[in-house]
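Enquirer: What follows is a predicted protein model with its sequence.
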Amino acid sequence: MDELPPSPSLPAVRAHKGRGAASNPEGRFESIRHHAEDDGWQSALLDDEAPRPQTCVTEERAKSVITRNDSPDIAFSQAVNPYRGCEHGCIYCFARPSHSYLNLSPGLDFETKLRAKTNLAEVLRAELAKPGYKISPINIGSNTDPYQPVEKKWRLTRAALELLAECHHPCTLVTKNALVERDLDLLAPMAREGLVQVLVSVNSLDNRLAARLEPRASAPHRRIKAIRTLADAGVPVGVLVAPIIPALNDKDMEAVLAQAFAAGARSAGYTTLRLPWELKALFREWLALHAPQRAEHVMSLLQQMNGGRDYDSNFATRMHGAGVFSDLLRKRFELACRKHGFTRVRELILDTSRFVPPRKASPQGELF
């Protein structure tokens, strides 16, 4: 009897259309590691026949929704995130490692297995109504994007804004999705009371690069249009050139700032790429697939900005890096801001004097 031919090797990791990550590595808390073996059937499946990862949203009943921080390099002390995970699939997202706390992968799981805090408005109302609550602006979208595609269905960000508008509570929003325009009927009146600022993230004007870096976010030109729409409605809007990835998108910094200012943005900020925990390997994998010829150069510059490591968590440097290349980026940013007249994102002061604590929900309803 003739011997069977040896099984072909497993196909190399490949990109998935519409997704940022190419693989699904275990999180750092997992004690079991999975290793794929080809049984002969896998190799018979053509790439275009392989099933694409589908988005699945699980409802979550949150016990609390306001998170607080005292980090000296973050401009806000309170935040609300309606979703865990983000369908935008940005490969550089610093929030990817947070999915490990759910026993899910920071890779494909982060952008396909999402959690929606369906009782967000109810819990937020209770927290704002507490007698000891100390008001300060709430940032919506500090970890994952509040206007990611699933928001069209779940409308959790909308529910949070309706409550904040009701009790005149100031907030900031950070997004890279033009869906923010949907809520102009709430944002414009809040803006007239000095209660809101929207920050739109645009780190490149290259649509082809953006489609690989942040596959399900709005295209760069669409985000610029959203800035114009917000500004025309009287909503204070800023632009975040974030993250800047050396030798990949840093060339677009000045052009992004110029177009954003022309569209109506009047404040600006930037950060450089951060690679905490599992994100290091995921980003290296992405470089090998999408920018193999410059991968070594990108990582070399990044390490120069982080004391010879892929990432340095030092509060003093983690947002902008350190060293010669970091200084060059800072000078370029400052020069462009002076040229156009941008203020810094931190400089807008929202009004906290109008806040009226919401009434606690009651099964008896309200008479007045």
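Expert: Perfect, thanks for sending it.
Enquirer: From here on, just use CA atoms for contacts and neighbour counts.
Expert: Will do.
Enquirer: Please enumerate residues in contact with the longest helix along the chain?
Expert: Under DSSP state H, the helix in the chain containing the largest number of residues is helix 324-340. For helix 324-340, the surrounding residues in contact (CA atoms under 8 Å, 6 or more residues apart in numbering) are 253-254, 257-258, 261, 268, 270, 301, 304-305, 320, 343.
Enquirer: Select, from the residues you listed, the two members most distant in space.
Expert: By the measure CA to CA, F261 and Q304 form the most distant pair in the contacts of helix 324-340, at 31.0 Å.
Enquirer: When the two are compared, which one has more neighbours?
Expert: F261 (23 against 17; other CA atoms under 10 Å).
Enquirer: any idea how far D310 is from G321?
Expert: 11 Å (CA to CA, to the nearest Å).
Enquirer: out of those two, which sits in the busier spot?
Expert: Legend: neighbour count by other CA under 10 Å for G321 and D310, higher for G321 (27 against 21).
Enquirer: what's the closest non-adjacent residue to that one?
Expert: M305 (4.8 Å; CA to CA, 6 or more residues apart in numbering).
Enquirer: what's the answer for A95, then?
Expert: Using CA to CA, 6+ apart, the closest residue to A95 is N143 (5.7 Å).
Enquirer: and what of N306?
Expert: Per CA to CA, 6+ apart, closest to N306 is D312, 5.3 Å.
Enquirer: Run a quick neighbour tally on R14.
Expert: A count of nearby residues for R14, using other CA under 10 Å, gives 14.
Enquirer: Surely it forms part of a strand?
Expert: No. Membership of R14 in a strand is not supported by DSSP: H, G, I helix; E, B strand; the rest coil, which gives coil.
Enquirer: Neighbours of the closest residue to it other than its chain neighbours, how many?
Expert: Nearest residue to R14, sequence neighbours excluded (CA to CA, 6+ apart): A22, at 5.9 Å. Residues near A22, counting by other CA under 10 Å, number 19.
Enquirer: and A22, what does it touch?
Expert: Counting by CA under 8 Å, 6+ apart, A22 touches 13-16, 107-108, 285-286.
Enquirer: Turn the residues you listed into JSON lines, columns for distance to L46.
Expert: Compiled in JSON lines, these are given as follows (distance: CA to CA, whole Å):
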{"residue": "V13", "distance to L46": "14"}
{"residue": "R14", "distance to L46": "12"}
{"residue": "A15", "distance to L46": "14"}
{"residue": "H16", "distance to L46": "13"}
{"residue": "G107", "distance to L46": "23"}
{"residue": "L108", "distance to L46": "20"}
{"residue": "E285", "distance to L46": "22"}
{"residue": "W286", "distance to L46": "22"}
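Enquirer: Please report which of those residues has the highest neighbour count.
Expert: G107 (28 neighbours).
Enquirer: Go ahead and confirm that one touches R19.
Expert: No. With contact defined as CA atoms under 8 Å, G107 does not reach R19; the gap is 9.8 Å.
Enquirer: Got another one to weigh against that:
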Amino acid sequence: MPSTRPARGATLNRGSTRFNLAEREADGDWLDERTAIDGEAAPVRTTVTVEHPRTIIARNQSPDVPFDRSINPYRGCEHGCIYCFARPSHAYHDLSPGLDFETRLFAKPDAPSLLRAELAKPGYVCRPIAFGTNTDPYQPIERDWRITRGCIEVLAETNHPITITTKSDRVLHDLDLIAPMAAKGLAAVMISVTTLDPKIAMTLEPRAAAPARRLRAIQELAAAGVPTFVSISPVIPAITDHEMEHILELAAEAGARRAFFIPVRLPHEVAPLFRAWLDTHYPERAGKVMAITQSLRGGRDNDPGFFTRMQGQGPWAALLSTRFHKACRKYGLEGERMQLRTDLFRPPAGAQGELF
């Protein structure tokens, strides 16, 4: 049976059926003994493993995403969002996309130096680098590791454009770097606001910033002159979809320029994790949620097809799209898209170049 863990999103820690990983509900330590005695779910420790990749800029050729390169300073995400489409990536580490994904994290402290080296390569062509495309660059461990900040320092030094997507107000800690970049047309930030209900947020995305703090982040970013956007992603039928118009209204009041949304996606191991979460927190409407979700995805839990994976299909997708665009027109959220400059980029100076 699924069981809740304090401040954690997943109720399961199953391995991947794609890779025949074993289930990891218990780890045999004193926490499991305490659970057996006290009859309650034990807290799960967060651990961070240092990773030393050879490169840091990831490339993609997906035709339905607006960027061709990204940086992920961390693997796994302590925010614990149950719907996170990045969860299946943990299976490649022989770890569970469930609790392991949000508790057994990887950090890349070499990221700033690797970034500097890649930007200095002959023939490098400057285009915006996206942060927050897989896991959140401002998840709680950024407070201590400051890897995201280190990368932004390199990009600020070289006048390289950056986009940031986050559901954390921790991005404000780097406003001293981001605001001057934005003044040059080099930075834009997208804040994800999934729900305004603190009770829903506590189980849906338990360690992310509270909804009110995200709205304040939009306000402070916009006030500092940073082009700021709001993403209502994912929209979950019968759980959060009724909040769409109100989220857009408050985001517009806070200073967001444009909005985006994506219906909930359930790739690979996310589907059974999401079903278990529904059974635990919303058993009375679990069937309805999944029926609508499948209607959005051509009768399946997930549709991996380009373009349709971001938009959904069928009557429910059309209804969500109509509501969204009508609200955007009403609240003035049809402003310009992210347009960042690339002509200011200057490669980082090498040791020899600094002599002249």
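Expert: It's in. Because the structure is predicted, anything quoted here is derived from the model rather than measured.
Enquirer: just the strands in structure 1 please.
Expert: Ranges of strands within structure 1 are 56-60, 66-68, 78-80, 83-84, 113-117, 138-140, 171-175, 196-201, 237-244, 267-272, 343-344, based on DSSP state E.
Enquirer: how about the ones you listed in CSV, adding mean neighbour count and distance to S100 of structure 1?
Expert: Formatted as CSV, the strands of structure 1 follow (neighbours: other CA atoms under 10 Å; distance: least, CA to CA, whole Å):
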stretch, mean neighbour count, distance to S100 of structure 1
strand 56-60, 14, 16
strand 66-68, 14, 18
strand 78-80, 21, 19
strand 83-84, 27, 11
strand 113-117, 21, 12
strand 138-140, 24, 22
strand 171-175, 23, 23
strand 196-201, 25, 25
strand 237-244, 25, 22
strand 267-272, 22, 23
strand 343-344, 16, 34
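Enquirer: so which of those strands gets nearest A129 of structure 1?
Expert: Comparing the strands of structure 1 by CA to CA, strand 66-68 comes nearest, at 12.6 Å.
Enquirer: Would you map the helices across the stretch 251-356 of structure 2?
Expert: Using DSSP state H, counting those that start in this stretch, the helices found in the stretch 251-356 of structure 2 span residues 270-281, 286-296, 308-311, 314-331.
Enquirer: on average, how far is the shortest one from the matching bit in structure 1?
Expert: Taking mean CA distance after the TM-score superposition for structure 1, the mean distance separating helix 308-311 of structure 2 from the aligned residues in structure 1 is 0.9 Å.
Enquirer: Check which residues of that helix are buried.
Expert: 309-311 (16 or more other CA atoms under 10 Å).
Enquirer: For that helix, name the packing helices and strands.
Expert: In terms of contacts (3 or more CA pairs under 8 Å, 6 or more residues apart in numbering; DSSP states H and E), helix 308-311 of structure 2 is packed against strand 259-263.
Enquirer: which residues in structure 1 does the strand it packs on align to?
Expert: Under the alignment (TM-score structural alignment), strand 259-263 of structure 2 falls on residues 268-272 in structure 1.
Enquirer: mean offset of the matching stretch relative to structure 2 (after superposition)
Expert: Its matched residues in structure 2 lie on average 0.6 Å from stretch 268-272 of structure 1 after superposition (mean CA distance after the TM-score superposition for structure 1).
Enquirer: who touches that stretch?
Expert: 238-245, 257, 319-321, 333, 337, 342-345.
Enquirer: a markdown table for the helices of the stretch 251-356 of structure 2, including distance to R149 of structure 2?
Expert: Output for these, formatted as a markdown table (distance: least, CA to CA, whole Å):
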| stretch | distance to R149 of structure 2 |
| --- | --- |
| helix 270-281 | 30 |
| helix 286-296 | 37 |
| helix 308-311 | 29 |
| helix 314-331 | 32 |
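Enquirer: Okay, helices next: where are they in the stretch 51-200 of structure 1?
Expert: Under DSSP H, counting those that start in this stretch, the stretch 51-200 of structure 1 gives helices at 108-112, 120-128, 151-154, 156-166, 184-192.
Enquirer: equivalent range in structure 2 for the third one?
Expert: When you say that, I think you mean helix 151-154 of structure 1. The aligned range for helix 151-154 of structure 1 is 142-145, by TM-score structural alignment.
Enquirer: how big's the offset between that stretch and structure 1?
Expert: Mean for stretch 142-145 of structure 2 is 0.1 Å (mean CA distance after the TM-score superposition for structure 1).
Enquirer: how about that stretch: buried residues?
Expert: Buried, per 16+ other CA under 10 Å, within stretch 142-145 of structure 2: E142.
Enquirer: roughly how far is it from the heart of the chain?
Expert: Between the centre of stretch 142-145 of structure 2 and the centre of its chain there are 17 Å (CA atoms, centre = their mean, to the nearest Å).
Enquirer: cool, and stretch 315-323 of structure 1?
Expert: Its chain's average C-alpha position is 19 Å from that of stretch 315-323 of structure 1, according to CA atoms, centre = their mean.
Enquirer: next one: stretch 320-334 of structure 1
Expert: The chain centroid and the centroid of stretch 320-334 of structure 1 are separated by 22 Å under CA atoms, centre = their mean.
Enquirer: how about that stretch, aligned to which bit of structure 2?
Expert: Counting by TM-score structural alignment, stretch 320-334 of structure 1 falls onto residues 311-325 of structure 2.
Enquirer: Just give me the match in structure 2 for E30 of structure 1.
Expert: For E30 of structure 1, the aligned residue in structure 2 is F19 (criterion: TM-score structural alignment).
Enquirer: could you measure the residue nearest to its match when sequence neighbours are not counted against N302 of structure 2, distance?
Expert: Spatial nearest neighbour of F19 of structure 2, excluding adjacent residues (CA to CA, 6+ apart): A91 at 7.4 Å. With distances taken as CA to CA, A91 of structure 2 is found 18 Å from N302 of structure 2.
Enquirer: do Q61 of structure 2 as well
Expert: 21 Å.
Enquirer: These two: which has the busier surroundings?
Expert: Neighbour count, other CA under 10 Å: between Q61 of structure 2 and N302, N302 has more, with 21 against 10.
Enquirer: okay but the more buried one is in contact with S295, surely?
Expert: No. N302 of structure 2 lies out of contact with S295 (CA under 8 Å); the separation is 10.0 Å.
Enquirer: Give me the mean distance between the longest helix of structure 1 and structure 2.
Expert: Looks like 0.5 Å for helix 324-340 of structure 1 (mean CA distance after the TM-score superposition for structure 1).
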